[in-house]
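*Asks:* This is a predicted model, with the sequence first.
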Amino acid sequence: MIREDLRADCSNCYGLCCVALTFSKSADFAIDKDAGEPCPNLQEDFRCGIHSKLRPAGFQGCTVYDCFGAGQKISKLAGSSWREQPGQRMFEALPIMRQLHELLWYLAEALERPETKSIHPDLRAVSDQIEKLTLEPDVTTVDLPGEREAVNELLLRTSALVRGKQSKKKERRGADLFGARLRGADFNSANLRGAYLIAADLRDADLRKADLIGADLRDANLEGADLSGALFLTQSQVNAARGNQATKLPTALNRPPHWD
C-alpha cells in the first residue's frame, strides 16, 4: 500500500461521507443532518453541488474531513451505490475503513523514513495485515482497538528513531496549548502527540520532525511555520489549521485551497 492509494478520490465514491455521517448545525455545518440521510447538496451523480464554495456556504467541516481513500474502497468493493442496494452496510463500514486506512497512512510514512530501516520488516508485516482486513467482507467486525495497539507500538518506535533523544522540554505529549503564543517556537523533533494546539499561534515555528499524531490543530495559525518532515501529520489536521504560502508542508500533503 502506497500513500497515493490512501488519498480521497471523490470521483470514484458514491458520496458516502455525504450520507453516512451526522451533521450538527454549528460553525462547521450550516444544517442538522442525521446519519443515513443524504446531504441536500449531494447531486444525482454523487457530486457535491457546492463543492467550490463549501466554506462560504457554512460547510467548513466538509473541507476538513478526509476519508484516507476509504470511501472509494468501499464503493469499489460494493460494486453498486446505496441507491441501488441497501446502503446501511456501506455507511456502517465507512468509519471503520477510514480508521484502517489512517493506520495504513501512518505505516506507509514510517516505511518511507530512512531512519526506520531496522524495523521495516515489522512495519511491512503489520501493514500487510491491516490491508488484508480492509478487504474483509464485513470490516465492522474488525478488532480496531487491538489493531491500533499493534500499530501504535511500531509508530512509537518510528518516532523514537526519527526524532532521536530529546530534552524533557520537547516532550509535550498531550500538552494543553490551547491558544498558546508560540510564535517562532523551537519544536524541532518534539513530541506533540495528542497535544491541544487549538487556535495556537505557531507562526514561524520550527516543527520539523515533530511527532504530531493526534495533535489538534483546529484554527492553529501555521503561517510561515516549517512542518517539512513533520511526523504523522495528516491532511485533515492541515485542513483544520490556518496557513499561507510561506508555510512549509511535508511533500505528501497538499496546501489547502482556503489558505491565503
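*Replies:* That came in fine, so what should we check first?

*Asks:* switch to C-alpha atoms for all contacts and neighbour counts from now on
*Replies:* Will do.

*Asks:* got the end-to-end distance for stretch 47-54?
*Replies:* End-to-end distance for stretch 47-54: 13 Å, by CA to CA, to the nearest Å.

*Asks:* do stretch 172-181 as well
*Replies:* Distance across stretch 172-181, first residue to last, is 15 Å (CA to CA).

*Asks:* Below is an additional structure, to be compared with the one above:
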Amino acid sequence: MPHNVQGPVTERDDRAELRADCANCSGLCCVALTLTRSADFAVDKEAGQPCRNLQEDFRCGIHTELRTRGFPGCTVYDCFGAGQKVSREIFDGRDWRGDRETARQMFQVFPVVRQLHELLWYLTETLSLAPAKPLHGEARRLLDETERLSRLPADASAELDVAAHRETVAELLYQVSARVRATAPRPRNGKKRDRRGADLIGARLRGADLRGADLRGAYLIAADLSGADLRLADLIGADFRDADVSGADLTDSLFLTQAQLNAARGDAATRLPSALRRPAHWDR
C-alpha cells in the first residue's frame, strides 16, 4: 500500500493493478527519482542514488514519520502501480542492486511505465462514465494500447515517445470531460465555470458551487475549498497542495487521483469517490 492512505476500497476494484504495492517493488521511487531539498524533501538526492532512508529490504526506515521528519513529498507520490510491474514483470524479480546495467534500465523504464499507468487510471474511469458511452469504444482501444505499451521490454520502453501517446489520450479525455460536465446543473449566477489552468492559489472558495467546473491544471495550492461542491468537476492535473477540502463533496469529480488527495487537507466529512481512500494524515 502506498504511503499515507488507509482503509480498503469497498466496491469491486477495477483499478487494483494501478495501486502501489510497495511489498512487491524494489524501492524504485526511492532510488530512480531526483529529490530536491525543499518543504517536501529534507535532502537533495540525485536520480539513481538510493534515499538514505531506504533499508536493505526496500522498505522505508521512517515510513510512519515521513511528514514529521521533513519528507511530506514522499507521502504524496503515487506510482500508480508502476513499481511492481517494473520490478516483478518487466525485470522478472531482478533488482537494481545486482547489476549496473540492470539498474540503468530500470531507472529509465520506471518513469515511463508510471506515466502510462496514470493514463490507464483515467481511461479506466472513463469506461465507468455513462454520459461518455459514445466514446467508450475509443477509450477501450486506447486503454488496450496503453496497457500493451506498459508491458514493452526494457529497451523498447526506454525509447517510447510517451508525450505523443499522452497527447492522444488527453484529447479523448477532454471530450469525455465535456460530455460529463454538460450534465451538471447550470450556475445560478450564469458565470462560466471554465477555470482551466487558473491561478487559484489561496483562493477563498468555501462552500462554492463548482459542479461541472473545468479545473484542469488549476493551481489550488492552499485554497479554501471547505464545504465546496466539486461533483462532476474535471480535476485532472489540478494542484491540491495544502488545499482545504474539509467537508467538500468530491464524490463524482472527474479524474481525481490519490496523490492529489494526499496533498490536500481534509476531514471525516469530506466525501470522496469510491475508488479513492481517505488519507491517513487527515485524522491527525
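*Replies:* Arrived safely. Since the model is a prediction, treat every value here as computed from it, not as a measurement.

*Asks:* Leu18 of the second structure -> the first structure?
*Replies:* Correspondence of Leu18 of the second structure to the first structure, assessed by TM-score structural alignment: Leu6.

*Asks:* burial of its match, as a residue count?
*Replies:* 21 (other CA atoms under 10 Å).

*Asks:* can you check Ser189 of the first structure too?
*Replies:* So Ser189 of the first structure, with other CA under 10 Å, has 26 neighbours.

*Asks:* got a list of what it touches?
*Replies:* By CA atoms under 8 Å, 6 or more residues apart in numbering, the contact set of Ser189 of the first structure is 162-164, 166, 170, 207-211.

*Asks:* how does it look with 6 Å?
*Replies:* Contact partners of Ser189 of the first structure, counting by CA atoms under 6 Å, 6 or more residues apart in numbering, are 163, 209-210.

*Asks:* Distance of it relative to Ser118 of the first structure?
*Replies:* Distance from Ser189 of the first structure to Ser118 of the first structure, by CA to CA: 20 Å.

*Asks:* same check, this time on Leu154 of the first structure
*Replies:* Separation of Leu154 of the first structure from Ser118 of the first structure (CA to CA) stands at 11 Å.

*Asks:* Counting neighbours, go ahead and name the busier of those two.
*Replies:* With neighbours defined as other CA under 10 Å, Leu154 of the first structure and Ser118 compare such that Leu154 has more, 20 against 11.

*Asks:* And the more buried one? What does it align with in the second structure?
*Replies:* Using TM-score structural alignment, Leu154 of the first structure pairs with Leu172 in the second structure.

*Asks:* contacting residues for the match of Leu18 of the second structure?
*Replies:* Going by CA under 6 Å, 6+ apart, Leu6 of the first structure touches 68-69.

*Asks:* Nearest residue to Val31 of the second structure in space, please, no chain neighbours.
*Replies:* Leaving aside its sequence neighbours, Val31 of the second structure sits nearest to Pro50 (CA to CA, 6 or more residues apart in numbering; 4.3 Å).

*Asks:* Quick check: the aligned residue for that neighbour in the first structure?
*Replies:* Matched by TM-score structural alignment, Pro50 of the second structure corresponds to Pro38 in the first structure.

*Asks:* isn't its match right up against Cys17?
*Replies:* No. The criterion here is CA atoms under 6 Å, and Pro38 of the first structure misses it with Cys17 at 9.1 Å.

*Asks:* Those two: who's more crowded?
*Replies:* The neighbour comparison of Pro38 of the first structure against Cys17 (other CA under 10 Å) goes to Cys17, with 23 against 19.

*Asks:* now the strands: where do they sit in the first structure?
*Replies:* For the first structure, strands defined by DSSP state E do not occur.

*Asks:* Longest helix in it, please.
*Replies:* Longest helix of the first structure, by residue count under DSSP state H: helix 88-112.

*Asks:* so that helix corresponds to what in the second structure?
*Replies:* Alignment note (TM-score structural alignment): helix 88-112 of the first structure is matched to residues 104-128 of the second structure.

*Asks:* Now do the matching stretch: everything it contacts.
*Replies:* 32, 79-80, 82, 136, 143, 150, 158, 255.

*Asks:* repeat that with 7 Å
*Replies:* 15, 18, 32, 48, 79-80, 82-83, 86, 96, 136, 139, 143, 146, 150, 154, 157-158, 162, 255 (CA atoms under 7 Å, 6 or more residues apart in numbering).

*Asks:* Repeat that for stretch 35-44 of the first structure.
*Replies:* If you take CA under 7 Å, 6+ apart as the criterion, stretch 35-44 of the first structure is touched by 18-22, 48-50.
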